[in-house]
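> I'll drop the sequence and a predicted model, then ask my questions.
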Amino acid sequence: MDFVVLVGVGLLTGVTTVLFGFGGGFVAVPVVVWADAALGADAMRVATATSALVMVVNAGFATAVTPRPVLRALHGSGRLLLLLAAGAALGALATRPAPADLVRWAFVAYVALTIADLLLRPGFLRPGARAPSDGPRPLPALLGAPIGAVAAFLGVGGSVMTVPAMRRAGHSMRVASTLANPLTLAIALPATAVSLAGAAVPAAADDGKRLVGLVDVSAAAALLLGALPVIAVLRRRPPRIGDRTHARAYVGLLGVVMVAMLLTG
């Protein structure tokens, strides 16, 4: 039953990868915490590690099937990508000694603050009032390290920071969500490498879980089984969604994720 539920959630992560730039982290973490609840305090660490692997595959595949003209908007972002990766490695290392409850409540608090920021501060739901007159601006490279560190620590891909930032820089929701995938890949790759080399979880063997480092391989496989076909289809035939409706749906999804994380506690 867990496998079936995870495949179903994988379908959802495929949709969120294409429509919102979420490579799976914000959706995958709560459900893996639920599926691995028998691991006790280690469930959150396993969930963030598993989420990182899922995001590598989802974001990598989504980037590979993205039209090259869209990806040209990231031209000259080499320093940003390197700093995202460096920050992600540090964030993933910081997760190891961190108490599970700290990571869980940091996740919830971060999502809540993000929702408040998107609703209250101009530039996301109402981008027209502050859109740059000379076209979209690039993201500052110095944002890379903190975004990467926070994203890897919480087991998310950073899209919840990069999508609003790119939207406020003048991109439409569709373009901002699409560009979030290669940025997520830069974060998830080093985070996954650290997670695969993580110390074993003693409770995993008692519960019959198959872990590689801190990664729940079965959960990751189920999530990817559901996600990859959806990404392939939606990249070829993206749904037509109004820009403001798209932005509102993004905020609504964050609210659903926050509630799900609270319920898994």
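Looks like it arrived, so ask away.

> from here on, just use CA atoms for contacts and neighbour counts.
Will do.

> for residue 153, which non-adjacent residue is spatially closest?
Closest residue in space to residue 153, ignoring its immediate chain neighbours: residue 91 at 4.5 Å, by CA to CA, 6 or more residues apart in numbering.

> structure B:
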Amino acid sequence: MLTSFSTLLLFGCLTGITTVLFGFGGGFITVPAVYAVLKAAARPGPDAMHTAVATSAAVMVVNAGAAALAQWRRGRLRRAYLWPLAAYITVGAAAGSFVATLIGGTALRMLFAAYLLVTIADSLLRQGFLTVAHRTRPEPLGRGTVTFGGMGIGLVAAALGVGGSVMTVPLMRRRGLPMAEATAMANPLSVPVAVAGTLVYALAPTTSAGAGQLGYVDLTAGAALLAGSLPTIAVMRRVTGRVPDRVHSAAYIMLLVVVLIVALLP
């Protein structure tokens, strides 16, 4: 138990770093970490992935909220890109969370890996992510992007417990925002996904829920992750904005590759 707590505490610190620098909110780190800890503890197999996704969503509520507040205080958030996009993301997130409770654990893990693979390929093969010319007036979001795109982001992100930064960061990037601002926007846009997902997973009936669990949410694992992430977020918010734009975008893709490899491990 102590080893598991220490492992999750360490991954919590890593989550804090990725939350501030990349807007991940925790999903790409916490889902594989919690899944691995549950498997090592010989928890019931069918529910391990669902528990990992649910716990990730709960942790993301706090992490993304704390990071969004810090980014707002530093003036990196643009209201025109947040609303009403956040409302449509919330609608999609509620549906995605419910759908995820009906999918088998193995299928959910493969979808998570496929989601990462598509994102990596898109960022590398399409222009506008690795290098982008800074624009004084970035392009606005179209109505279709806000409505259907927002619901799609919420649906996929909530189902996989990964927030939505993997879609919102490239979206903002291709509208002409520098990487520091694109990742900053991902934090508040991850909050509605995390809230909707947490409520659905916490209220979902499970066959293995016991002490320390609220529905599919593992409260002990969540506490360990937050104990590592919150202090790290407080420190890392002083660093964001100092990383060169090209280095920042390349590091984003490299981290996705690492997480994809971890997710595919048996």
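Now that the structure is in, tell me what you want to look at. What you are looking at is a predicted structure, and each value in this text was computed from that prediction instead of being measured.

> for the two chains, what TM-score is obtained?
In this superposition the chains share a TM-score of 0.92, using TM-score structural alignment, normalised by the length of structure 1; 258 aligned residues with a CA RMSD of 1.7 Å.

> so what's the residue count around the residue nearest to residue 153 of structure 1?
26 (other CA atoms under 10 Å).

> and what of residue 30 of structure 1?
When neighbours are defined as other CA under 10 Å, residue 30 of structure 1 has 26 of them.

> how about it, what's its partner in structure 2?
Under the alignment (TM-score structural alignment), residue 30 of structure 1 pairs with residue 32 of structure 2.

> return the residues in contact with that match.
Residues counted as contacts of residue 32 of structure 2 (CA atoms under 8 Å, 6 or more residues apart in numbering) are 52, 259, 262-263.

> same thing but at 6 Å, please
residue 263 (CA atoms under 6 Å, 6 or more residues apart in numbering).

> could you check how far it is from residue 183 of structure 2?
Taking CA to CA, to the nearest Å as the measure, residue 32 of structure 2 and residue 183 of structure 2 are separated by 22 Å.

> got it, and residue 57 of structure 2?
As defined by CA to CA, residue 57 of structure 2 lies at a distance of 18 Å from residue 183 of structure 2.

> map residue 52 of structure 1 onto structure 2.
Aligning on TM-score structural alignment places residue 52 of structure 1 opposite residue 57 in structure 2.

> and the residue nearest to residue 153 of structure 1, that one's in a helix?
Yes: according to DSSP: H, G, I helix; E, B strand; the rest coil, residue 91 of structure 1 belongs to a helix.

> ok, back up a step: neighbour count winner among residue 57 and residue 183 of structure 2?
residue 57 (37 against 31).

> what's the helix or strand for that one?
Here residue 57 of structure 2, judged by DSSP states H and E, is contained in helix 45-73.

> with residue 120 of structure 2 instead?
Residue 120 of structure 2 belongs to helix 105-125 when elements are defined using DSSP H and E.

> one more: residue 233 of structure 1?
helix 217-236.

> post-alignment, that helix versus structure 2, mean distance?
After superposition onto structure 2, helix 217-236 of structure 1 lies on average 0.8 Å away from the residues it aligns with, using mean CA distance after the TM-score superposition for structure 1.

> any chance you could list what contacts that helix?
With CA under 6 Å, 6+ apart, helix 217-236 of structure 1 has contacts from 6-7, 10-11, 13-14, 50, 54, 211.

> cool, and stretch 121-136 of structure 1?
With CA under 6 Å, 6+ apart as the criterion, stretch 121-136 of structure 1 contacts 118, 168-171, 247.

> of these, which is the nearest to residue 140 of structure 1?
Closest to residue 140 of structure 1 out of the contacts of stretch 121-136 of structure 1 is residue 169 (10.4 Å), distances taken as CA to CA.

> just tell me what residue 261 of structure 2 corresponds to in structure 1.
For residue 261 of structure 2, the aligned position in structure 1 is occupied by residue 259, per TM-score structural alignment.

> okay, now its match: neighbour count?
As a burial measure, the neighbour count of residue 259 of structure 1 was computed by other CA under 10 Å and equals 15.

> which residue lines up with the residue nearest to residue 153 of structure 1 in structure 2?
Aligning on TM-score structural alignment places residue 91 of structure 1 opposite residue 96 in structure 2.

> same thing with residue 10 of structure 1?
Under the alignment (TM-score structural alignment), residue 10 of structure 1 pairs with residue 12 of structure 2.
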